[in-house]
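**Q** build me a structure from this.
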Amino acid sequence: MRTRALRAGTGLTSFAAIAATVVLAAPSAQASVSSVSVSGVLHTVGTTYTITAKIGGVSGLLPVAFSDNGNKLETSPVLPNPLTGTAKIEWTPSSAGQHVITATQGFSTKSVAIDVREKSPITGSASGGSSNLGSGSASGSGEFLGGVIAGSS
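**A** Sure thing, here's the model as predicted:
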């Protein structure tokens, strides 16, 4: 009876040692976001941009979650494209100020800070055109850059 218990214990110990070796020797299959970027240079409220997360490691099947200042984007998470190693999502900022855009896959997270500006109200005028019915013109006024350009008094 004692011999059986000793054999069973030795068998379990050997199995645990082999399992630990396999786990430690296995290649890393962790998800890895290597970078996150936002298309465009000057970002304004109401304009749509593409957020791109570059994915590293063996993580092509794991979804990537995107957020703006900690709030999950509406169509997030998305699956990465295994051919390009990227995950992309469209983003339209609804407020001005600094936005921290974050891409997360598994335990890997990368962020980028983007400054978003209000849309500048641009106005102008046009005139011209005539026919045998008469002529017409149109004009407008407004403020651009706080009255620095046209429309300030």
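**Q** from here on, contacts and neighbour counts on C-alpha atoms
**A** OK.
**Q** quick check: residue 89 touching residue 50?
**A** Yes - in this structure, residue 89 is within contact of residue 50 by C-alpha atoms under 8 Å, at 5.8 Å.
**Q** so those two - more neighbours on which side?
**A** Taking neighbours as other C-alpha atoms under 10 Å, residue 89 and residue 50 compare with residue 89 leading, 19 against 14.
**Q** show me the strands in the chain, by range?
**A** 32-38, 43-44, 49-56, 65-68, 71-72, 86-91, 97-105, 108-117, 126-131, 134-138 (DSSP state E).
**Q** so residue 51 sits right up against residue 88, yeah?
**A** Yes - contact criterion C-alpha under 8 Å: residue 51 and residue 88 qualify, at 5.6 Å.
**Q** here is a second sequence; please produce its structure as well for comparison:
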Amino acid sequence: MNHPTITEQLEAPEDARKAGRRKMAWARQHMPIMRSIGEAFAAQTPLAGETVAMAMHVEAKTAVLTEVLAEAGAEVAITGCNPLSTHDDVSAALDAVEGITSYAKHDVNDDDYYAAIEATIGHEPTITVDDGGDLVMAIHEEYPELIDSIVGG
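**A** You can find the predicted model right below:
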């Protein structure tokens, strides 16, 4: 499946990224525990070699978690778990971070919502983070061959 990233779907992705980075910086500033974990994980890279597939409310606070997973060495693919809660600016900012691919887009139809989940699964995750169950359900129902390689979720 070849679903476009958020960067490929926006008319002005750089403008969106700037706004998203501002929100993420504010959130990180107010999340001292995540900052501390991110610093430790960046030095240790405990998730090197892992691929994390995420279906989350894509906004500034979950973006900090997503960045920390990438800082820990994981390759991360993220999409929204609810099309109405996705912040396109934050999604675009995440998509520009090395090690992160974001498919999350605000207000998509059902076909695009599930296509983005499929695209995230296409990264062949070894770890899942799912707020809602659609990602994990799709893996169990349509990609059971991935289950044995998933070490956490």
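**Q** and the TM-score between these chains?
**A** Once the chains are laid over each other, their TM-score by TM-score structural alignment, normalised by the length of structure 1 reads 0.21; 57 aligned residues with a C-alpha RMSD of 5.2 Å.
**Q** right, so the strands of structure 1: which one is the most enclosed?
**A** Among the strands of structure 1, the stretch with the highest mean neighbour count (mean count of other C-alpha atoms under 10 Å) is strand 65-68, at a mean of 22.
**Q** if you count contacts, what does it end up packed against?
**A** Applying 3 or more C-alpha pairs under 8 Å, 6 or more residues apart in numbering; DSSP states H and E, we find strand 65-68 of structure 1 packed against strand 97-105.
**Q** scan structure 2 for its longest helix.
**A** helix 13-29 (DSSP state H).
**Q** check which helices and strands that helix sits against.
**A** Using 3+ C-alpha pairs under 8 Å, 6+ apart, helix 13-29 of structure 2 sits against helix 32-44, helix 60-71, helix 88-95.
**Q** kindly recompute the last result at 6 Å.
**A** Where contact means 3 or more C-alpha pairs under 6 Å, 6 or more residues apart in numbering; DSSP states H and E, helix 13-29 of structure 2 is packed against helix 60-71, helix 88-95.
**Q** can I get the ones you listed in JSON lines including mean neighbour count?
**A** Shown next, in JSON lines, are these (neighbours: other C-alpha atoms under 10 Å):
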{"stretch": "helix 60-71", "mean neighbour count": "23"}
{"stretch": "helix 88-95", "mean neighbour count": "28"}
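**Q** dump those helices to TSV, plus distance to residue 114 of structure 2.
**A** Formatted as TSV, the helices and strands packed on helix 13-29 of structure 2 follow (distance: least, C-alpha to C-alpha, whole Å):
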stretch	distance to residue 114 of structure 2
helix 60-71	20
helix 88-95	17
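**Q** nearest to residue 79 of structure 2, of those?
**A** helix 88-95 (8.4 Å; C-alpha to C-alpha).
**Q** helix or strand right after that closest one?
**A** strand 100-102 (DSSP states H and E).
**Q** which residues touch that next one?
**A** By C-alpha atoms under 6 Å, 6 or more residues apart in numbering, the residues outside strand 100-102 of structure 2 that reach it are 5, 76-79, 95.
**Q** give me the element residue 135 of structure 2 is part of.
**A** With DSSP H and E as criterion, residue 135 of structure 2 is part of helix 134-142.
**Q** what are the buried residues along that helix?
**A** For helix 134-142 of structure 2, burial by neighbour count (16 or more other C-alpha atoms under 10 Å) applies to 135-136, 139.
**Q** ok, those vs residue 63 of structure 2, which is closest?
**A** residue 135 (17.8 Å).
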